[in-house]
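K.L.:
Below are the sequence and a predicted model for it; my questions follow.
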Amino acid sequence: MEHYSIQEAQTDLPKLIAEARHGKTILIVSEDDQAVQLVPVPTPPKRRKAGSARGLVTLASDFDAPLADFGEYME
């Protein structure tokens, strides 16, 4: 965990943001010992789009034909 003063954070903010994105914990401390923590915000999962698998799934022509194993139950 690295500590930075407010003045250091103001001059090096892009560097601190890059470090936080790579998993480092960054604390920015004021003169009266109050601190804030710089952490990355997790990215939301990608949304699925309806119809994106079109053409990838095919059904056999006899898909809904009765199965021979169930013949005795269908009489």
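P.N.:
Structure's in. What do you need? Numbers count the residues shown, from 1 in each chain.

K.L.:
all contacts plus neighbour counts: C-alpha atoms, from now on.
P.N.:
Fine.

K.L.:
Name the nearest residue to residue 40, ignoring sequence neighbours.
P.N.:
residue 21 (5.3 Å; Cα to Cα, 6 or more residues apart in numbering).

K.L.:
what sits against residue 4?
P.N.:
26-29 (Cα atoms under 8 Å, 6 or more residues apart in numbering).

K.L.:
which SS state does it fall under?
P.N.:
For residue 4, the assignment made with DSSP: H, G, I helix; E, B strand; the rest coil gives strand.

K.L.:
With residue 10 instead?
P.N.:
Going by three-state DSSP: residue 10 is helix.

K.L.:
and here's the other structure:
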Amino acid sequence: MKTVNLYEAKTHLSQLVDRAAAGEEIVIAKAGRPLARLVPISRRTERRPLGLLRGRVQVSEDFDAPLPDDVADAFGTLAG
């Protein structure tokens, strides 16, 4: 893991992004204090099949019914 200062990160951002995309983790610091981390975005290697949870998840008929007043009040929402 490499640490670069903020000025260097601004000056060489394109190169740092290329390095991060290649798998390197880069920490960006200001006055020696780490502020952010530049890391590669992980890519999904396989597509998820549709219906993966079919038969395992049940949604009740009233799942979208208004909340009871006490629960709605706890979340600061309007009750049905």
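P.N.:
All right, it came through fine. Keep in mind the model is a prediction, meaning the values are calculated, not measured.

K.L.:
What's the TM-score once they're superposed?
P.N.:
TM-score of the superposed chains, computed with TM-score structural alignment, normalised by the length of structure 1, equals 0.53; 48 aligned residues with a Cα RMSD of 2.0 Å.

K.L.:
rewinding a little: now, the contacts of residue 4 of structure 1 that are in strands?
P.N.:
26-29 (DSSP state E).

K.L.:
and the residues you listed, which are buried?
P.N.:
Those of those that meet the buried threshold are 26-29, by 16 or more other Cα atoms under 10 Å.

K.L.:
Adding distance to residue 8 of structure 1, write those out as TSV.
P.N.:
Output for these, formatted as TSV (distance: Cα to Cα, whole Å):
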residue	distance to residue 8 of structure 1
26	12
27	11
28	9
29	10
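
K.L.:
wait, which of those residues is closest to residue 35 of structure 1?
P.N.:
When those are ranked by distance to residue 35 of structure 1 (Cα to Cα), residue 29 comes first, at 4.3 Å.

K.L.:
before we move on, back to that, of the contacts of residue 4 of structure 1, which is the nearest to residue 38 of structure 1?
P.N.:
Among the contacts of residue 4 of structure 1, and counting by Cα to Cα, the member closest to residue 38 of structure 1 is residue 26, at 5.2 Å.

K.L.:
Map that closest one across to structure 2 for me.
P.N.:
In structure 2, the residue matched to residue 26 of structure 1 (TM-score structural alignment) is residue 26.

K.L.:
In the longest helix along structure 2, which residues are buried?
P.N.:
Using DSSP state H, we find that the single longest helix of structure 2 is helix 13-21. Within helix 13-21 of structure 2, the residues that qualify as buried are 16-17, 19-20, counting by 16+ other Cα under 10 Å.
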